[in-house]
Structures are given as structure tokens and as C-alpha cells.
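Novice: Below is the sequence, then the predicted model.
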Amino acid sequence: MSTRTLYLFASAAPPVFDVARVIEDAQADGWDVCLGLTPTAARWLAESLDGLAVLTGHPVRSEYKLPGQPDAWPPADAILLAPATFNTVNAWALGITDKFVVGVVAEGIGKGIPTVTMPCVNAAYVQHPQFDRSIETLRSAGVTVLYGEGGFVPNQPGQGNPTTYPWRASLDAVLALGRGSS
């Protein structure tokens, strides 16, 4: 059995600081993990990037490659974007692909790559009318969005606890999608 490749993408929200454990959990699930970060998430994890590259066996990416450069990663069998911030969710749904992570997941829809996302937003952000539209847009495009019961439930601003972010639910959803696409 060959190893399947998971693109694990993350935005700058507090649960990103637990990404090494999530990589290890995904690897234990049988995935070859490639880590991509938004530029802010990469800045937050700057001191850990070399170690994360060693852990995954692939360079950590936060920027598009230059034209003509070979791709440093194998093709994705599945994508998990978590935590997905308010900005990332809305940019993705609106097709604003100036960030590497958002560009890959936007293209992933067209390529039919099984994709899961789990937001990490507070209750104030979700009151903005665009957020619900963005969630619906992504779901209608075939993205599994773990938001609400069984996924991420927003809390009041400043009241979040990153240790309760439901990472396992996101990895289980990716496993379920991966089984369905085999």
C-alpha cells in the first residue's frame, strides 16, 4: 500500500501552535504530510519551521513557487485547512488567491481533491454577513466544512481555549474522505 499525501494547511489562529502534534497524528493515520501556512502563521511559527520540515520530510511552504521551479511536494490526495481564520475562509470563498494556501485550496476544488476545513473564529466575527455566505459557498463547492455541531463552535472574543480545538474531528473527516476517494 502506498502512502497517501495530505496537504495540512493552517492560518494564524492559536490552535496552529499545536500543529506538530497534529502532523504526528496524521502520520500515525498513514498520511505523508506536507505543511503549508499563511504568511502570518509562518511568522508565528518561525522558530519551529526547520523542525516542522524535518518532521514532515518536506519544506514548509507559505509562498507560491516561482514560475519554472519544480514543485517540492508530491500531489495531494486530500487537503485539510485548519485552523481557518475569518480572513482565510472569506478569501477562499470569494476566490481571492493572493496567499499560497488559499490559492491551493481554491484550485483543489476544481481538481476534485477531497478537502476538509475547520474554521477558528470568534462569535463576533461570525456575525458578519459574509461569513455564513462563505461557509455555504464552500459547502456547495464540495468542501467538507466542520463548523457548528460536530466541528468548531465559536466562542466569545478572548474566551477561546486552543487546547479544545477539535483537531481529531478534522483528521477523522479527512480519513473518511480519503476512504471514499480510494
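Specialist: Here it is on my side, so go on.
Novice: okay, CA-based contacts and neighbour counts for the rest of this
Specialist: Fine.
Novice: what about the helices in the chain?
Specialist: Applying DSSP state H to the chain gives helices spanning 19-28, 39-44, 49-56, 86-94, 100-111, 129-140, 167-180.
Novice: any idea which of those helices is most buried?
Specialist: helix 86-94 (a mean of 20; mean count of other CA atoms under 10 Å).
Novice: let's bring in a second one:
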Amino acid sequence: MSGVLYLVVCAAGPAPGVVTLVRDAVGRGWDVCTIATPAAEGGGFVDVAAVEGASGRVVRHRYRRADEAVAVAPMTVNTLTKWADGHADTYALGVLTEALGLRLPIAALPFWNAAQAAHPAVDRAVATLRSCGVQVLYGEPHFVPHLPGTGGTRIPAHPWHLVLDALAGHATEG
């Protein structure tokens, strides 16, 4: 794999043939994420179905789609508290703060120990995110913090399914 290639396609004469570039990039090991300008997508310059078929990914032409949801798993105390305070100093936090502002369905599955959970910022941050509509899966019957030094024994049984269960009502057919 060569890596991820973000391909931005503009509404110019050759744009209808961009699927050739996508196929070649995929053939060379790139994971192609195509972003079409609104004019390229809406003006018929890009054969969206062909590009999506060649790349295996949705062609984007706006920031977020109405049928999107966000999962944060596993979520650390650091991410929790920074997100609740509105920090966007990493790409991940930028996505989370934007998703919150766009009111996308969001479920967050924590992983931290009881000593970290005792810090007053944790409950405050959980309350802030919940008040914004985030499903923070913290406390019974979801994630319960472990004793310091015992987290490794809990990793194999981490309840990953909870985050998907929380978002199940937001899934759309398409």
C-alpha cells in the first residue's frame, strides 16, 4: 500500500476521465479518497458511480452528509476533556468538534482507569458532551473504569458492540 491519496477534482474539461486516474492509483496501491468541487459533482463533470466503484469510497463534495454518524472508541480522558472544552488541535478533535456542531449522531466508548475517573474534569466533561447530545457510554451498564494497572486484562473483553448499538437507530439505508 502506498498510502492514502486525497484526490481533489475540479470542474475542468478532463474531469469526466478522472476515473482513469483513480483506477491507476488504486492499481499502484493507493487508497483513493475523491473530493469533487461542488461544480464538478453537480455539473456532471464526474461520473460519481464510476469513481466510487473504482475507489471503493464515496465521492465527497461537501463536508458531511446527513446520513453520517461518528464513533469514538476507545476514548481516553485526554480526548474527552479536550473535546468537551472545544479543542481542535488534532485532526481527530477537529472532526469531533465539527460533528458536535453539525449535530451528527455521536457515540463515545471510553477506556480509562478509576484513578483517572476520579478527576473532577471527567464528570464535568461527560456532562458537557451529554448535554450536547453525545451518547457517552460511561457508567453502568456500559463502560466502568478499571483499577489502575489492570486495564490490560480488560482489553480482550472491551465492549466494542456498545458503540454500534448506540448508533443503530441512526443508520440509514442507501
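Specialist: Arrived safely, thanks for sending. Note that the coordinates shown come from a computational prediction; the quantities given were computed from them, not determined experimentally.
Novice: quick revisit: now distance to residue 4 of the first structure too, for the helices of the first structure, in a markdown table please.
Specialist: What follows is the helices of the first structure, written out as a markdown table (distance: least, CA to CA, whole Å):
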| stretch | distance to residue 4 of the first structure |
| --- | --- |
| helix 19-28 | 10 |
| helix 39-44 | 24 |
| helix 49-56 | 13 |
| helix 86-94 | 24 |
| helix 100-111 | 16 |
| helix 129-140 | 24 |
| helix 167-180 | 9 |
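Novice: And the residue nearest to the spatial centre of the first structure, how close does it get to residue 143 of the first structure?
Specialist: Centroid-nearest residue in the first structure, with CA atoms, centre = their mean: residue 81, separated by 1.2 Å. Noted for residue 81 of the first structure: a distance of 10 Å to residue 143 of the first structure, by CA to CA, to the nearest Å.
Novice: What of residue 173 of the first structure?
Specialist: 11 Å.
Novice: so what's in contact with these two at the same time?
Specialist: Any residue near both residue 173 of the first structure and residue 143 by CA atoms under 8 Å, 6 or more residues apart in numbering counts here, and that gives residue 116.
Novice: before we move on, back to that, what's the overlap in contacts for residue 81 and residue 143 of the first structure?
Specialist: With CA under 8 Å, 6+ apart as the test, residue 81 of the first structure and residue 143 both reach 115, 116, 117.
Novice: Identify the residue of the second structure aligned to the last one.
Specialist: Matched across to the second structure, residue 117 of the first structure falls on residue 108, judged by TM-score structural alignment.
Novice: wait, doesn't its match sit right on residue 162?
Specialist: No: judged on CA atoms under 8 Å, residue 108 of the second structure makes no contact with residue 162 at a distance of 9.1 Å.
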